[in-house]
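Asks: show me how the following folds:
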Amino acid sequence: MSNPEKNPAELVCEGGEGGDGRPTGAAVVLPYREVPLGGPRAMPVRRSLPQRERSLIGAWCFVDHYGPDDVSDTGGMKVPGHPHTGLQTVSWLFTGEIEHRDTTGAHAMVVPGQLNIMTAGSGIAHSEFSTEATTLLHGAQLWVALPDEHRFVSPAFEHYEPPAIDVDGARVLVFLGTLFGETSPVSMYSDLVGAEVNLRPGQRLEIAVNPTHEHGFLCDTGTLTSHGAVAKPGEIIFHPLGADRITVEASPAEVTRLLLLGGTPLGEQIVMWWNFIGRSHDEVVRFRDAWQRERDARGGVQFGAFADAWPDTLPAPALPNVRLRTRG
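Replies: Next comes the predicted model:
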């Protein structure tokens, strides 16, 4: 998924993360801001990462939560070809269907309960459109920042259907890393975990977690409670390093669904602007210039050959009048 904002904001986090500034103690709720996802009527998404208070959870650097969205009202997801660098996109749906194309030649459907993960590495372009059969669209789009030693890997696309397992009556699908004894085979470039957890009404579940990980629990449905923090859909309950067990609790009268996102702190400063992740302002400028050139030529060396099915692609927004700053 793209960040289609015409004037993408630069969010700089200087406190509350990284090194000695990393928070300790109680869980905290990370709120979201509503962002329109392009299109003539603009499907709204709830963006809870990045934000001023926190840019990263492990290497997770971007969390968009959307729906349930009636596509007859909004037009659904319509994101033409656009570029990415230095990251992996993790697509996870609860309802609906999205058609994915990218410049590795991959053409796949994103459907509920199945993971599509795209490694941008040195550069890739892709498009995402909800299908004509989709009436209700509901899911999450997540980005993972690649560490410096791997951020120029060759672009790639992978698909994985995790098995649903029962954990004390909770239905769990582990799509990245290892949790509850289940391990995903999907390629990762840092130590991560990602899973969907469905809790029965009123259920409390204790989760054994890696204490070297930071963890975020994205509430999808119901109301999520964890260690005194309470989140509604689109909000994240953040737990800092150090915990080896985390308890989550569902709404008393309804099923609560959440995404567990965790990982070892990235430990690097990054520049994230529009759909690019780099390490300096000048590098992001080069990425933008390369995309504009290759967009005019309908493909090139960095972002690959464009799909014949793309009548148009997204132009890069104008850069701000100030130098971009790192965060992390």
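
Asks: C-alpha from now on. contacts and neighbour counts both.
Replies: OK.

Asks: buried stuff in stretch 210-223?
Replies: 210, 212-223 (16 or more other Cα atoms under 10 Å).

Asks: and for stretch 181-189?
Replies: Under the neighbour-count criterion of 16+ other Cα under 10 Å, stretch 181-189 has 182, 184, 188-189 buried.

Asks: here's the other one to compare against:
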Amino acid sequence: MSNSEVRPAGPRCEAAGRGAPAGQAGVLPPRAVPLGGPRAMTVRRTLPQRDRTLIGAWCFLDHYGPDDVAHTGGMDVAPHPHTGLQTVSWLFSGEIEHRDSLGSHALVRPGELNLMTGGRGISHSEVSTPRTTVLHGVQLWVALPGEHRDTGRDFRHYVPEPVRLDGADVRVFLGTLAGAASPVPTFTPLLGAELLLAPRATVALETDPAFEHGLLVDEGEVRFAGTLLRPAELGCLDAGHATLTLTNETDAPARTVLLGGTPFQEEIVMWWNFVGRSHEDIVAARQAWQNASDRFGTVDGYAGERLPAPALPHATLTPRGNTARRGADG
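Replies: Next up, the predicted model:
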């Protein structure tokens, strides 16, 4: 998915360490971002925000749907580039056709992980299929650490088996949780899982205390580490917790996505679809894309033109880490 925000303002965040009692999760509210055009599909973005850039290496979270494709037109994102990151696609309903410059041609379906590594440079397109009536899911990005940010292109597909717990079904697409482990390799320690909570159920999950965690609520109202989260909100919790407790506060099933990872120690620059370490990194990547350089390759099979890069802002892009970890006073 292409990032249409090149100058995101973002609301102030009720982040962990800023307004949340010790040991409790903070709340990142979503903001609406249209994905272009008069019939644009609108996504709800919770990462990045002004006061929280990352949860582990997770640096971007778009949550969309359920969208009636007959009304919104669905998803049609022309070929666009990525550098310094991995894209993680996870659907709840619908189907998306993925094509990339590695030559991958795959379908994104509910409960199936599609992970693409950009590294030095990759391009891809994403189009909802004619079979799709309702499109609903999340698009996530992972920042690559400095030693691996120029790695080669890669694409992985994985279908996790559900793990049945007392009160929840869990699908682990990255990392390890509830006795399940994803075979998909990552460049930093990560966790990604969908959890479907039974009505009024409480689930205690053993987790790595070295991880930061984020919980996105898709459906229902869920209490996460003492904080009530409503649909489309992202709870964030700093490292230091060996057990996470989730409670579905409603009489219907609740669906969530749990993310985690060790704190990302590097500052990054995120602009458009690029993750770099400096303003110069972004300028070079943008110029390479505009010049149709071999750095990003070409996407075959998409009927249309590729996306042009937006203009750079009239200011130097500065690296940022997690302001939420710099103390309650910022």
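
Asks: hmm, back to that, would you check which pair of the buried residues of stretch 210-223 of structure 1 lies furthest apart?
Replies: Thr212 and Gly222 (28.7 Å; Cα to Cα).

Asks: dead centre of structure 1: give me the residue that sits there.
Replies: Leu142 (0.8 Å; Cα atoms, centre = their mean).

Asks: can you show me the helices along the stretch 151-300 of structure 1?
Replies: Taking DSSP state H, counting those that start in this stretch, the helices of the stretch 151-300 of structure 1 run over residues 281-297.

Asks: Phe155 of structure 2 contacts Gly118, doesn't it?
Replies: No: using Cα atoms under 8 Å, Phe155 of structure 2 is not in contact with Gly118; the gap is 9.1 Å.

Asks: re the thing from before, so which of the buried residues of stretch 181-189 of structure 1 are in strands?
Replies: Glu182 (DSSP state E).

Asks: how about a markdown table for the buried residues of stretch 181-189 of structure 1, with distance to Arg41 of structure 1 added?
Replies: Below are the buried residues of stretch 181-189 of structure 1 laid out as a markdown table (distance: Cα to Cα, whole Å):
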| residue | distance to Arg41 of structure 1 |
| --- | --- |
| Glu182 | 41 |
| Ser184 | 37 |
| Met188 | 36 |
| Tyr189 | 37 |
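
Asks: of all the buried residues of stretch 181-189 of structure 1, which comes closest to Pro23 of structure 1?
Replies: So of those, ranked by how close each gets to Pro23 of structure 1 (Cα to Cα), first place is Tyr189, at 24.7 Å.

Asks: what's that closest one aligned with over in structure 2?
Replies: Tyr189 of structure 1 maps onto Phe187 in structure 2, with residues paired by TM-score structural alignment.

Asks: and Gly84 of structure 2? What does it align with in structure 1?
Replies: Checking TM-score structural alignment: Gly84 of structure 2 goes with Gly86.

Asks: wait, its match sits on Glu149?
Replies: No: with contact defined as Cα under 8 Å, Gly86 of structure 1 does not reach Glu149; the gap is 10.5 Å.

Asks: neighbour count winner among the two?
Replies: Gly86 (27 against 8; other Cα atoms under 10 Å).

Asks: what's near enough to touch that one?
Replies: Listed by Cα atoms under 8 Å, 6 or more residues apart in numbering, the contact set of Gly86 of structure 1 reads 120-123, 145-146, 151-152, 276-278.

Asks: could you check how far it is from His150 of structure 1?
Replies: 8 Å (Cα to Cα, to the nearest Å).

Asks: which neighbours do those two share?
Replies: Joint contacts of Gly86 of structure 1 and His150 (Cα under 8 Å, 6+ apart) are Gly121.

Asks: can you redo the contacts of Gly86 of structure 1 as CSV with neighbour count and distance to Pro252 of structure 1?
Replies: Shown next, in CSV, are the contacts of Gly86 of structure 1 (neighbours: other Cα atoms under 10 Å; distance: Cα to Cα, whole Å):
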residue, neighbour count, distance to Pro252 of structure 1
Ala120, 31, 41
Gly121, 21, 43
Ser122, 18, 47
Gly123, 26, 46
Ala145, 28, 36
Leu146, 28, 39
Arg151, 22, 44
Phe152, 17, 47
Phe276, 21, 41
Ile277, 24, 41
Gly278, 24, 44
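
Asks: take the residues you listed and keep only those in strands.
Replies: 145, 276-278.

Asks: nearest residue to Leu85 of structure 2 other than its sequence neighbours?
Replies: Nearest residue to Leu85 of structure 2, sequence neighbours excluded (Cα to Cα, 6 or more residues apart in numbering): Ala143, at 4.6 Å.

Asks: identify the residue of structure 1 aligned to that neighbour.
Replies: Match for Ala143 of structure 2 (TM-score structural alignment): Ala145.

Asks: and Leu244 of structure 2, by the same measure?
Replies: In structure 1, Leu244 of structure 2 lands on Ile246 (TM-score structural alignment).

Asks: neighbours around the residue lying closest to its match once chain neighbours are set aside, how many?
Replies: Leaving aside its chain neighbours, Ile246 of structure 1 sits nearest to Ile207 (5.2 Å; criterion: Cα to Cα, 6+ apart). By other Cα under 10 Å, 14 other residues sit near Ile207 of structure 1.
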